[in-house]
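Peer 1: pasting the sequence and the predicted coordinates here, then a few questions.
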Amino acid sequence: MTSKQLEAINLEAFTDQELDTLEKRVAKERKRRDRSRIEEAEREIRLVAAKYGIKLEEALSDLNGRTGPSRRRVPPKYRHPHDPDTTWSGRGRTPRWIQEWEQQGGSREELRIAH
């Protein structure tokens, strides 16, 4: 469809419900096309990687500046006082259970895991 043909569509003639339906169909089609392009790109990249005898994951990890296939996990520093399976590494956002512990007068040091 040319841009003149698109301009010729009288959107004012559509009801709100018809415009909503059209908008949803356009969004769905865009997602389908994006997914299709991503899948095709991945196929092509895998073929190139295979040509050089490497796995795609290895090539991508090298591009990201990492030498290993996955990130190293940080050991936990704090343990939940009532649920020993719940821990926190001390990095990132403070978990709610630690915030609640401190609000009730507890010390973070009381939750520290002895190493």
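Peer 2: Everything's here; your move. Residues are numbered from 1 along each chain as shown.
Peer 1: only C-alpha atoms for contact and neighbour calcs from this point on.
Peer 2: Noted.
Peer 1: just give me the longest helix of this structure.
Peer 2: Ranked by residue count and defined by DSSP state H, the top helix of the chain is helix 16-51.
Peer 1: one more structure, for comparison:
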Amino acid sequence: MDISSLSLADLKRLLTQIPKEIERRQKDEKVRVLKEIEAIAAERGFALDELVGGGVKKLRAPVAVKYRHPGNADLSWTGRGRQPKWVQEFVQNGGSLDQLKAG
């Protein structure tokens, strides 16, 4: 494809269309390959989930609460991930994380 004769507007339009088309084609290819693999598994007497362990999720234990709001026990935080807004506000107003530690 010779793109040297295309206008700037046409090139910009292509620039936005190409990633979308690539993504669409990749999804289509994944579906096609998955169907092929499922057919091969079925020919041999297996379900695909049996071979790849799909659908089996490991259960994780809940994470213990490390910090609790002093005025509202319903507000808690495990200390993982981003600080909740109430923690940020508490610290900005002169409090410390040590004051929020759950007993």
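Peer 2: In hand now; what should we look at? Predicted model only: the values in this text are computed from it and were never measured.
Peer 1: list the TM-score for the superposed pair.
Peer 2: The TM-score (TM-score structural alignment, normalised by the length of the second structure) is 0.64; 97 aligned residues with a Cα RMSD of 3.1 Å.
Peer 1: related to what we said a few turns ago, tell me how far the longest helix of the first structure lies from the chain's centre.
Peer 2: Remark: helix 16-51 of the first structure is offset 17 Å from the chain centroid, using Cα atoms, centre = their mean, to the nearest Å.
Peer 1: would you mark the buried spots in that helix?
Peer 2: For helix 16-51 of the first structure, a neighbour-count test (16 or more other Cα atoms under 10 Å) marks 46, 49 as buried.
Peer 1: same check on stretch 96-103 of the second structure?
Peer 2: Within stretch 96-103 of the second structure, judged by 16+ other Cα under 10 Å, the buried ones are 100-102.
Peer 1: between the two ends of it, how far is it?
Peer 2: Criterion Cα to Cα, to the nearest Å; first-to-last residue distance in stretch 96-103 of the second structure is 15 Å.
Peer 1: pull the residues that contact that stretch.
Peer 2: 65-70, 87, 90-91 (Cα atoms under 8 Å, 6 or more residues apart in numbering).
Peer 1: cool, stretch 10-25 of the second structure as well?
Peer 2: Ile3.
Peer 1: what's the average distance of that stretch to the first structure?
Peer 2: Taking mean Cα distance after the TM-score superposition for the first structure, the mean distance separating stretch 10-25 of the second structure from the aligned residues in the first structure is 1.4 Å.
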